[in-house]
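Colleague: Fold the following and give me the result.
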Amino acid sequence: MTFKYLNKDFSAGFSVFLVALPLCLGIALASGAPLFSGLVSGVIGGLVVALLSGSEIAISGPAAGLVVIVFDAIHGLGDYSHFLTAVVLAGLLQWLLGWFKAGRLSGFVPSSVISGMLVAIGIVIVLKQIPHALGWDADYEGEFEFFQNDQRNTFSEIVQAVLHPTWGAGIISAVCLLLILWWDKKAEQGIKFFKTVPTALVVVVVGVVINQAFRWLAPAFYLGESNDHMVRMPSFHTLSDFKSALHFPSLDALTKPAVYLTAFTLAIIASVESLFGLEAADKLDKQRRISSPNQELKAQGIGNLLSGLLGGLPMTVVVVRTSLNVYSDSQTRLSAFIQGILLLLAMVIFPEILNHIPLASLAALLILVGYKLARIDIFRKMYLEGQDQFVPFIVTILGIILTDLLVGIALGWIVGIAYVIYTNNQSAMSVVRDKETVLIWFRKDISFLNKARLKEELAALQAGDTVFIDGARAHFIDHDIYTTLKEFKKDAPLRGIQVDFKGITRRKITKRKLDASIQKTLISK
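Modeller: Reported below is the predicted structural model:
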């Protein structure tokens, strides 16, 4: 960890801290866990995982994508200490996945899906923060799913917010939004003061000042100090209060089979989310650094193990906070570490001060992050890259917006893989006709996926045709393909067709053959 970019990293870390604070509390509340558990997870994500992470910019902490699983697990196991035992075991399993290099599986996700994920998250951030900006704080900060527990969805929630606005919150978010745009413009002009002072700090201070001004000048707009509109930190007035908030895993839980099933589920889902988050972080990184997914799995495993031991929620790489970290000009992992320190201080020293921060001011900060993630020029760029990139990109976006993160990514992945198979199927074989002479040329390896097209081409041949089938370029010819060609050659005379094979044999590709072929190709060039 370097202090070379301390000024930028501190500014970014402070910005992430302000947003992470209500998110950690909101996710804990929605999970049916103690509020303190969300903060524990956030602190460990900053102080431990950030130092061990495979990424310089990724932010780890409790994730909205695990809320349903955590909620069901806590109630299913019947005891929070039993759930913590499952978190510890999940962390150990994650560490083993990293040790066995399972992180390489992240490389099988098409880039179009990762791009779609980032844009979708940006859109969801904006959609989910609009109600908070208008003072309709019916749902917890960090809530991400389309269908909600209150029987509403993302769009109907916005309608309710528009129909029932809290004017004080709306004024605060509007002023803060304009302030951020103006502040960032001045910083881009190179004015040192605007580049040095964190935008998030200014936004929070302005939000607090406006709300307190309402208290004296316009009581109808005053948001009060309620749990609905403000950041709400648990307070510890004595050491015994702090100790009572701590929870620890239970050894008795090791005798319950359900604990192991929960641990396995948490480990797999948290690992998948972390790997996707890591891919997204690398795509956002302005310095284009490449992170180690296996190292990240190990770091997440250690983080979850410690989180479970100290009473915290399971964690993942969180794209929302990572995006804010990047757009706040973070340079190194020091920003994540600073965020962890600030969360720890917030828990222990100044919770009462933070309870004066309106959620509306933080909503303005997040809306700008969402806009930057989902800029219109990204859609234009993906469209110009072709249908095989644009369609999985759009499917991923729609899937995430209308369901949740993992379902949307899965839909995009399926469509992306389908395009790969289709493209490969079309390019593996060329067919050229010159009057009654037909050349069928296998341009690369050919498998049963190409069987349907091959049979169509063979069926289209007419009496009097002479067909040359060239497989010399294919290192691998699938058994189904070979059998189909063998049967065709046998029946061709009955159809009045002459057939000539070149390089058509039943063969499997081996490393030795492939290396020899590559060497031969290089020598010929």
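
Colleague: CA atoms for contacts and neighbours, from now on please.
Modeller: OK.

Colleague: Which of the helices or strands spans residue 207?
Modeller: Assessed by DSSP states H and E, residue 207 sits inside helix 199-217.

Colleague: Break down the stretch 351-500 of the chain into its strands, ranges please.
Modeller: Along the stretch 351-500 of the chain, counting by DSSP state E, counting those that start in this stretch, strands occupy 429-434, 437-442, 466-470, 498-502.

Colleague: give the contact list for residue 465.
Modeller: Listed by Cα atoms under 8 Å, 6 or more residues apart in numbering, the contact set of residue 465 reads 436, 437, 438, 496, 497, 498.

Colleague: Please generate a structure for the following sequence too, so the two can be compared:
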Amino acid sequence: MNAQYKSKSIFSNLAADLPSSIVVFLVALPLCLGVALASNAPLFSGIIAGVCGGIIVGIVSGSQLSVSGPAAGLTAIVASAILTLQSFEAFLVVVVLAGLIQLILGFAKLGIIGDYIPTSVIKGMLAAIGLILIINQMPQLLGDRSALPANDEESIVPAGNIFVNFFKAFAHITPGALAIGIICLVFHFIWEKIVVRKKGFIKLIPAPLLIVFLGIGLNVLFASTGLLPALSGGYLVSIPQAGSAKEFVSFFTSPDWSVIGNTQVWALALTVALVASLESLLSLEAVDDMDPFQRVSPANRELKAQGLGNIVSGLLGGIPVTSVIVRSSANVNAGAKTKVSAILHGLLLLSSVAFIPFLLNLIPKTALAAILIFTGYKLAKPALFKLYYQKGWDQFLPFIITIVAILATDLLKGVIIGIAVGLFFAFRSNFRKAVFVVTGNKKYLFRLRKDVSFLNKALIKQHLEKVPEGAQVIIDALRADYIDKDIVEVIEDFIIHAPLKNITVQLETSGFIDHGFSDKILANDNRDGHLRRTYTRVIISTRQKKESKATPEFA
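Modeller: Predicted coordinates:
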């Protein structure tokens, strides 16, 4: 299928890509504003990121259907970084450096990094992001008066952390904002239930766009009827309006390069780069699965594209971009066929802030908060916790510990802690499965499976030492892919000294794999001839037969 599209003009599928780009634009516009809002960044920076994600990443990426832009998964990092640096212009340096790091990762062919992180940790990270979104957006949903910026201008960072702001907001509720937010949120859940059972055109109607229209309509209703005080000023989106092209260009913000020597800037850049890369690679894999033509997108090229997108976004005053599954899935469902759809959606975003900012400024922030809270719920819905609990402790604990660690520290530290816990359970599982011991009536079966490392040495020694005089022992190494030299040494010592306790030992190995047993052992030279060694080239069916016969005997 790839060849089919390479041979065509880039605009040959415009009949499918243009309508799709409009759908994606309508989905992306409120999300760009909402993610910027959740990141405590200027709302205009979210649009810039959406434009760069659509145009720059769209052109360079090897994916035909993936759509990039500001992502909910980075909101906690961005908000924390801006708070730490106390300057949005300083944070823009972080975005540019993160892009450079992503470029390096791409050229170093590290697009496989996502494959080495346990799924339970990834799901835990996404669930933690969802909880952070919910907690962080509740003050906006409630219309927290204490969080309003001075003089109705865009705020940089609210005081306190998200937990303090969450509880404080309940003491400063604005009735109009709360009413609009609750109605929008309930409508979002109801719409989701309706659409999931439907087919056809209704699935193409973006819920975020309906929420925006509903929020604007409710606020107009309040203003005209006096039912509740209408929202204005800091309660509404604030996008700068330009009277000329020159003035519009002046709205873009340049990085403050004076902080380039700050070690915190580089640490934050590394964090943004790693998390953004991971989220992009996961999204890319999901989009490829949804692609009706089953095209495979090159992961390393995607890292380069994301890096270039972040460099341009940071230079122009935008927040970080990643490949985003919500916009990408909307693109697929709308029938897009090539990357032209993503590029056109970026151009539409640019046009919206250039020509209709007055319409965007009618959007209540509480409506955007409802969209983000719903997104957070989808990432951290109770069914996900139930699913991982049912999978067992080796999956549930890394999942839940990752969530708690992220909420207690930050995203990168939490993920590292989650990976450490996941590796512990992986080692534990391998440790248990590597050595299988069955005993009965002075007959012992030691079956070595998979990778038998030095970590299993104590367990094997302990069981071998318990073998009584006159016993029969089978040491089955047919299923072992690797046996550590320490383990080989323990087994050889046992075989050599077995005649002293009148123990008969049968060592079963495969001719396909040399596990490093000494020539003395392989030659059956254990002085008293008590070793009966089986050395044969076996195939899988033979191994299965041996297992079925041996196990009942020692059960």
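
Colleague: Put together JSON lines for the strands of the stretch 351-500 of structure 1, with mean neighbour count and distance to residue 343 of structure 1 on each row.
Modeller: Below are the strands of the stretch 351-500 of structure 1 laid out as JSON lines (neighbours: other Cα atoms under 10 Å; distance: least, Cα to Cα, whole Å):
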{"stretch": "strand 429-434", "mean neighbour count": "13", "distance to residue 343 of structure 1": "59"}
{"stretch": "strand 437-442", "mean neighbour count": "18", "distance to residue 343 of structure 1": "60"}
{"stretch": "strand 466-470", "mean neighbour count": "19", "distance to residue 343 of structure 1": "66"}
{"stretch": "strand 498-502", "mean neighbour count": "14", "distance to residue 343 of structure 1": "69"}
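
Colleague: want to try TSV for those, with distance to residue 80 of structure 1 as columns?
Modeller: Putting the strands of the stretch 351-500 of structure 1 into TSV (distance: least, Cα to Cα, whole Å) gives the following:
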stretch	distance to residue 80 of structure 1
strand 429-434	59
strand 437-442	60
strand 466-470	66
strand 498-502	68
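
Colleague: Please, where are all the helices along the stretch 201-350 of structure 2?
Modeller: Along the stretch 201-350 of structure 2, the segments classed as helices by DSSP state H, counting those that start in this stretch run 207-225, 245-250, 263-290, 299-316, 325-333, 340-355.

Colleague: how about those helices, which one is nearest residue 256 of structure 2?
Modeller: Nearest to residue 256 of structure 2, of all the helices of the stretch 201-350 of structure 2, is helix 299-316, at 9.9 Å by Cα to Cα.

Colleague: What lines up with residue 266 of structure 1 in structure 2?
Modeller: Correspondence of residue 266 of structure 1 to structure 2, assessed by TM-score structural alignment: residue 269.

Colleague: what sits against the counterpart of residue 444 of structure 2 in structure 1?
Modeller: Using TM-score structural alignment as the criterion, residue 444 of structure 2 maps onto residue 438 of structure 1. By Cα under 8 Å, 6+ apart, the contact set of residue 438 of structure 1 is 431, 432, 465, 466, 467, 468.

Colleague: Enumerate every residue touching the residue nearest to residue 129 of structure 1 when sequence neighbours are not counted.
Modeller: Once flanking residues are discounted, residue 129 of structure 1 sits nearest to residue 363: 5.3 Å by Cα to Cα, 6 or more residues apart in numbering. Residue 363 of structure 1 sits next to 129, 130, 132, 133, 173 when contact means Cα under 8 Å, 6+ apart.

Colleague: Let's see if you can find the most crowded of those residues.
Modeller: Tallying neighbours with other Cα atoms under 10 Å puts residue 133 at the head of these, with 32 neighbours.
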